[in-house]
Structure formats: C-alpha cells, structure tokens
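**Q** no FASTA, just this:
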C-alpha cells in the first residue's frame, strides 16, 4: 500500500462495507435504496414538469430539490457499488475531483433550497394576499438560481484546495467517497486555517439556512394557532411537519460531521452518518412529499391517465 501510494496519483476509497457476504447484502440494500431514490426523484421532477396544476413556486422549488437529490446520490453510490463488485478500491485524481465537486455543490445548494421552500410556506400561510407579489416568477427564478450558483462557487473553492494539498504518505481515504473531513487528515501540512474555513462555509450553507427555516416556521406555527379553520390548521401542520422532517434528516448528521474538529472525528462514525445525508435523505424526500400530499397524488393520477394502455 505504501509503495503504491508513492508511485500513483490515484486515491483509494476504503469503502463502507467489508468484502464478505454481509457486506454484499448491505451493498444490495444500498443499491435498492439508490434505485428507489433515482426513480422517486426523477419521477417527481417529471411529474411537476408534466402537470400544469403543479406549476407553482412551491413545486418548482420541490422539483429542484428532487433534481439535487438525484445528482446527490448519483455522485457517490454508483462508484461505491462498482468498487465493491469489481474489488478495485481506486479512484482517479480527476474522478475524485469530479465526485467532490458534485457532492459539495449539492450539499451547499440543498440547504439553501430548503430555506427557500420554508420562506415560500411562510409567505403562503402568513401573508397569503401578498403571495403573488413576493413569490413572483422572477423571485422564484432567483430562489432557484442563487442556491445553484453559490453551491457551485463554494464547491469549486473546496475542490481546488483539497486536490492541491500535498499527500506525502497515504492516499487511502477511509470513506466511500471523496469527502473533505476524510481527506484533510491525509495531508502532510498543517491545515488548521483551511479547517476554520470549512467551519465558516458550513455555517453559511447550513446554520444560516437552518436559522431561516426555524424563524419561518416559528412564524407559521404562530399564525396557524390563530386560524379558525381546522382544515387550514391541519393542512399547514402537515406541510410544516413534512418540511421539518426533511430538514432534520439533512442538517443534523451533516452538522455533526463537519463541525467537529479533526482530533474528534472517527472514520467509522463519519461514514455511518454520511449514509443519512447522502443516501437515505434522497430516498425519503420523494416519499415524504408524495405520500403526504394530496395534490401530488392527484397529479400522479392525472399524468397516469395521459398515457392509457394500448389495446391489443
């Protein structure tokens, strides 16, 4: 391993599971989750595009969340599955950079999209008369473009820096994808300044949106308690609880992983936590938003009716 690392520019991904029957069963479970997430998120995106009744700001933002989740899980799982089945643990220098870029872009953009969705619900419930103005097409477009743009810029900066660090001894990444906390300990230079920058950027892309979401839903809950309509309260609580479930699954393990200093990180713990925000959350999002949403279920029936079965 030492000799290989000194003569190659590639990295080694040690993976998530051991190379045995138990590891194979767990890998098949991950593969099933990947298929469900891919079908669910691509189906949600297509459904919102095809059904005119879902052409509203809330569902346009939801379509971006589904697209991000699709790219999110696709940036990590296929390579992990291929490495396990082929017995090859290597990932090229370029491949590691591409994987890191897409992962970090989706990670940064998703927090901002979730905050945009919370703001949309805040305006819809607390200021319904102002909704057409505050959530106009131009505003909605900006709420979509800004997360993608900021997420990409942040990702380029981190990817460029990480790939230009000197790795003097080992290039074996104790993870199932190229992740910043797993690669920083491999550098043979002092990285405390960069670790501080990771802390700052994580705060900007995770804590700031989380605070915005908390404030938005705090106002929503206050407004809901003063509603006279039981149906209105039920619908508002359903929407808020759905969104908060997604936010919790995404933010909690992500924050725990990225806010800890290097000396308090444990590779096995980081890998297990990463499963939540890279694999489970992308699968749960379309399930949560579709099964608990009558409008989405109605759209499924309408779109399904657009393609009647052929008569024999």
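**A** All right, it came through fine. Keep in mind that what you see is a predicted model, and the values were worked out from it rather than measured.
**Q** alpha carbons only for contacts and neighbour counts from here, please
**A** Fine.
**Q** burial measure for residue 197, as a count.
**A** Look at residue 197: counted by other C-alpha atoms under 10 Å, it has 13 neighbours.
**Q** Can you tell me how far it is from residue 142?
**A** Residue 197 sits 26 Å away from residue 142, going by C-alpha to C-alpha, to the nearest Å.
**Q** repeat for residue 81
**A** 36 Å.
**Q** who has more neighbours, these two?
**A** Neighbours per residue, other C-alpha under 10 Å: of residue 81 and residue 142, the larger number sits with residue 81, 18 against 12.
**Q** helix, strand or coil for that one?
**A** helix (DSSP: H, G, I helix; E, B strand; the rest coil).
**Q** what helix or strand is the nearest residue to it once chain neighbours are set aside on?
**A** Using C-alpha to C-alpha, 6 or more residues apart in numbering and skipping the chain neighbours, the partner closest in space to residue 81 is residue 27 (7.0 Å). Residue 27 belongs to helix 21-50 when elements are defined using DSSP states H and E.
**Q** Distance from that helix to the middle of the chain?
**A** 14 Å (C-alpha atoms, centre = their mean, to the nearest Å).
**Q** which of the residues in it are buried?
**A** 24, 27, 30-31, 33-34, 36-38, 40-45, 47-48, 50 (16 or more other C-alpha atoms under 10 Å).
**Q** Stretch 116-130 too?
**A** Those would be 116-126, for stretch 116-130 by 16+ other C-alpha under 10 Å.
**Q** Packing partners of the longest helix anywhere in the chain?
**A** Using DSSP state H to define each element, the chain has its longest helix at helix 93-126. The contact analysis (3 or more C-alpha pairs under 8 Å, 6 or more residues apart in numbering; DSSP states H and E) places helix 93-126 against helix 57-74, helix 131-134, helix 137-163, helix 208-225, helix 230-259.
**Q** try this one side by side with the last:
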C-alpha cells in the first residue's frame, strides 16, 4: 500500500522561466533620431534647390539691370541698386497689358476649372456607381486620352476653331479643355472609396444620382476634389502653346503669352520681365498654401483599399 500522507518530493532540477522583459523589435531612439535628421537634411536641400531660382528672379527684379549685369557673380546674390517701383512699372508695361493679361488668364482659368470639375465629376460618378454596357471600355478610352499629347491634335483643333470663327474668343480658350481624362480618373478613384451600402441606402431614402453626387460624394472626397482643382488650375494658368495658336489680338493675350513678349525686350529692361514673372507666380503660391494639406491625400486616394 502506498502512503497517501507522504509529503511531495522536492526536486533540485532548475526551472526554466521565460524572459518576461518586453522585446524591443523597433529601431532604437538614436537610430530614429538620425533617420529623422537625415530626412530633414534631404528636404532642406530639395527646398533650397526649388527656392533658389525664385530668389534669384526676385534679386534680378529688384536690381538695376545695367549695374546688375556689371556686378560680380557673388555680388549678384543680392539686389544691386534696388528699384522698388519695378512691380508698378511691370503693370504699366505696354499700356497696362499686364493687368489685362492677368484678368484674361483669371477668367479663362476659372472657366476651365469649373467646366472640368463638372464634366469630370459626372463622368466619374457614372463609372463608379452606375452600371451600363461597355462601362470598362468607355473608362479605358477616357484614360487613354492621357497618353495622347496635345501637340498631336493641335493643328486639327486650330483648323476647327478657325472654321467655327472662334479665333480670339474665350470659347476657343475654354471649350477644348472642358473635359479632362486626369480628372475623371482621379475623381473616380475617390468615389470608389465610398461604400456601396451608403450609395444604396441613399437611393432608398430618395436621393437621386445628382443629389447624391452633390450632397454626399463630393463632400466625402473633398481632398481629391481639392487636389484636382489645384492641378487643373496650374495647368490652365500656365498654358502657352494653345493660347498662342488661337489668340492674335493683343487685348486677349494670356499671361504666358505676355511674358514671352516681354522676354524679347532689351537687356536694360530685364528687371521688368522678372517682376512680371513674379506677379504671375503669386496666384500659384497662394493656391499651394491653401491646398497643400490636400495634395498628398487627394492624389493617393484609392491607392490603398
């Protein structure tokens, strides 16, 4: 018989206990700090590379062109014989052509952006939420327009504009760009991130297609819309080739055409050309400041599901 009252036998064998210390799988604080410093240095160098030309243009605009041309290379890094009235002189150049060109560019750019936003939003909504025959083929054709350079069709389009009698008119500057394949693609990617259940629920609540687009789809994809508006504005504002082909009236010149004409002036007035370039660049800076927080979010919409 076994003795049930026997005491348990103690063992001297070592007991293995797991290491309960938290394991450090991420980078150490010092490596994270060095990584962050490296990125800051790289971004600083890239920022200087972008801002340096603008700074030199500002220096050229404020300097006396004759004395600036005679100064040494190191002296040209700062304004020489500053002329603060150069910006008002740029506006008064060619009997106030700068102000007229600024107004024409603003009107044309606004019309193009509004037209592209409307057409792109409608087409993108159809591709994202509506089922119809040859839907994928139609979307592929829309995207294929991005692969076709404007220079390929410019001569045929110019002939069409002349046949319609639209030379030197706003419609010749706006209508050829009323639709944009890039906008259709970008907004469609943004709309694809909206749950289908939300669309179906809205339809059950009586929302029509246009109502859902304006009240729900566009507000939910605000970063995408902002990014598209920014890109569309920059392209329309800086367009040169097409306006040069269809505009011959000096009163209808856009800013890029006027800047090209001012660049043909003599070296003694190069500061006026530089000042005009800075004036034309001001709206771009304002747009970048206003929309900068939406650019990355908008352009990467739909990339990760």
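**A** The structure has been received and is ready for your questions. Model, not experiment: these values are computed from the prediction.
**Q** TM value for the aligned chains?
**A** TM-score of the superposed chains, computed with TM-score structural alignment, normalised by the length of structure 2, equals 0.30; 154 aligned residues with a C-alpha RMSD of 6.2 Å.
**Q** so how far is the longest helix of structure 1 from its chain's centroid?
**A** 6 Å.
**Q** Can you tell me the element residue 121 of structure 2 falls in?
**A** Counting by DSSP H and E, residue 121 of structure 2 is part of helix 86-129.
**Q** now do residue 299 of structure 1
**A** Short version, using DSSP H and E: residue 299 of structure 1 is in helix 294-305.
**Q** relative to helix 21-50, how tilted is that helix?
**A** Between helix 294-305 of structure 1 and helix 21-50, the angle comes out at 80 degrees (axes from the mean of the first three to the mean of the last three C-alpha atoms, to 10 degrees).
**Q** Number of residues surrounding residue 57 of structure 1?
**A** 23.
**Q** Please enumerate the helices of structure 2.
**A** Using DSSP H, helices in structure 2 cover 29-62, 65-70, 86-129, 135-144, 150-164, 170-174, 181-192, 196-204, 209-212, 218-220, 222-237, 241-246, 255-262, 270-299.
**Q** just the ones you listed: most buried one?
**A** helix 181-192 (a mean of 24; mean count of other C-alpha atoms under 10 Å).
**Q** coming back round to it: is it true that the residue nearest to residue 81 of structure 1 touches residue 79?
**A** No: proximity of residue 27 of structure 1 to residue 79 does not meet the contact threshold set by C-alpha atoms under 8 Å, at 11.9 Å.
**Q** For these two, list the residues in contact with both.
**A** Between them, residue 27 of structure 1 and residue 79 share no contacting residue under C-alpha atoms under 8 Å, 6 or more residues apart in numbering.
**Q** before we move on, the earlier item: could you list every helix and strand in contact with the helix holding residue 121 of structure 2?
**A** Applying 3+ C-alpha pairs under 8 Å, 6+ apart, one finds that helix 86-129 of structure 2 contacts helix 170-174, helix 181-192, helix 222-237, helix 255-262, helix 270-299.
**Q** Minimum distance to residue 59 of structure 2: which of those helices has it?
**A** Checking these against residue 59 of structure 2 by C-alpha to C-alpha gives helix 270-299 as the closest, at 8.9 Å.
**Q** Packing partners of that closest one?
**A** Helix 270-299 of structure 2 packs on helix 29-62, helix 86-129, helix 222-237, helix 255-262, going by 3+ C-alpha pairs under 8 Å, 6+ apart.
**Q** closest one to residue 244 of structure 2 among these?
**A** helix 255-262 (6.6 Å).
**Q** List of residues touching that closest one?
**A** 97-98, 101-102, 104-105, 237-240, 243-244, 273, 276-277, 280.
**Q** got the angle between it and helix 86-129?
**A** 150 degrees.
**Q** circling back: tell me the buried residues in the helix holding residue 299 of structure 1?
**A** So for helix 294-305 of structure 1, counting by 16+ other C-alpha under 10 Å, buried means 296, 299-300.
**Q** got the angle between that helix and helix 57-74?
**A** Using the same axes, to 10 degrees: helix 294-305 of structure 1 against helix 57-74 is 80 degrees.
**Q** Which other helices and strands does helix 294-305 of structure 1 contact?
**A** helix 21-50, helix 281-291.
**Q** can you tell which of those is closest to residue 222 of structure 1?
**A** When these are compared (using C-alpha to C-alpha), the closest one is helix 281-291, at 23.2 Å.
**Q** what about residue 67 of structure 1, how many neighbours?
**A** Neighbours around residue 67 of structure 1, by other C-alpha under 10 Å: 20.
**Q** quick one: contacts for it?
**A** 41-42, 45 are the contacts of residue 67 of structure 1 under C-alpha under 8 Å, 6+ apart.
**Q** quick one: the longest helix of structure 1 to helix 57-74, angle?
**A** 160 degrees.
**Q** doesn't residue 170 make contact with residue 243 of structure 2?
**A** No: the criterion here is C-alpha under 8 Å, and residue 243 of structure 2 misses it with residue 170 at 10.0 Å.
**Q** Many thanks, I have nothing further to ask.
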